[in-house]
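Undergrad: coordinates only, sequence not included:
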């Protein structure tokens, strides 16, 4: 009978944690606007599109 070998706990946790990263389009997120507010951890963050079409997130 072959001995039972336990997998390394870190390797098992890493294999279970692998999920595809969720992707959303900025156009869909902004819904035609150039600015939105995001509530996170009791704080409000502002995401906006700049004149150079870059995204800026500020607290």
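TA: That came through fine. Note that the structure is predicted; figures quoted are calculated from it, not measured. Numbering: from 1, shown residues only.
Undergrad: Please make it C-alpha for all contacts and neighbour counts, starting now.
TA: Noted.
Undergrad: Determine the set of other helices and strands touching the helix or strand residue 27 falls within.
TA: In the assignment (DSSP states H and E), residue 27 maps to helix 26-30. The helices and strands touching helix 26-30, judged by 3 or more C-alpha pairs under 8 Å, 6 or more residues apart in numbering; DSSP states H and E, number zero.
Undergrad: Against that first model, consider the following:
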């Protein structure tokens, strides 16, 4: 049976360090007490709103 091939520990550590965590923000801080806001992205305006069922909807 051939020996198991292990990843190089230094390369594995470098790969872990290169990954940046995804930024997280609460919807409450984003909405600032409102139920709707507009987001401009690449020249287009999108509307983010909280529905009656407390879901988020993003529309163009």
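TA: Thanks, I have it. The model shown is predicted, which means the values in this text are computed figures rather than measured ones.
Undergrad: Got a TM-score for the two of them?
TA: Superposed pair, TM-score by TM-score structural alignment, normalised by the length of structure 1: 0.72. Supporting alignment: 46 aligned residues with a C-alpha RMSD of 1.6 Å.
Undergrad: hang on, the earlier thing: superpose on structure 2 and give me the mean offset of the helix holding residue 27 of structure 1.
TA: On superposition with structure 2, the average gap between helix 26-30 of structure 1 and its aligned counterparts reaches 0.2 Å (mean C-alpha distance after the TM-score superposition for structure 1).
Undergrad: For that helix, give me every contacting residue.
TA: With C-alpha atoms under 8 Å, 6 or more residues apart in numbering as the contact definition, helix 26-30 of structure 1 has outside contacts at residue 36.
Undergrad: what comes up buried for the next helix or strand after that helix?
TA: Sequence-wise, the next helix or strand downstream of helix 26-30 of structure 1 (DSSP H and E) is strand 35-40. Using 16 or more other C-alpha atoms under 10 Å as the test for burial, strand 35-40 of structure 1 gives residue 35.
Undergrad: repeat for stretch 12-28 of structure 2
TA: So, applying 16+ other C-alpha under 10 Å, stretch 12-28 of structure 2 has no buried residues.
Undergrad: can you give me the end-to-end distance of it?
TA: 38 Å (C-alpha to C-alpha, to the nearest Å).
Undergrad: and it, how far out from the chain's middle?
TA: Per C-alpha atoms, centre = their mean, to the nearest Å, the displacement of stretch 12-28 of structure 2 from the mean C-alpha position of its chain is 9 Å.
Undergrad: do stretch 37-50 of structure 1 as well
TA: 14 Å.
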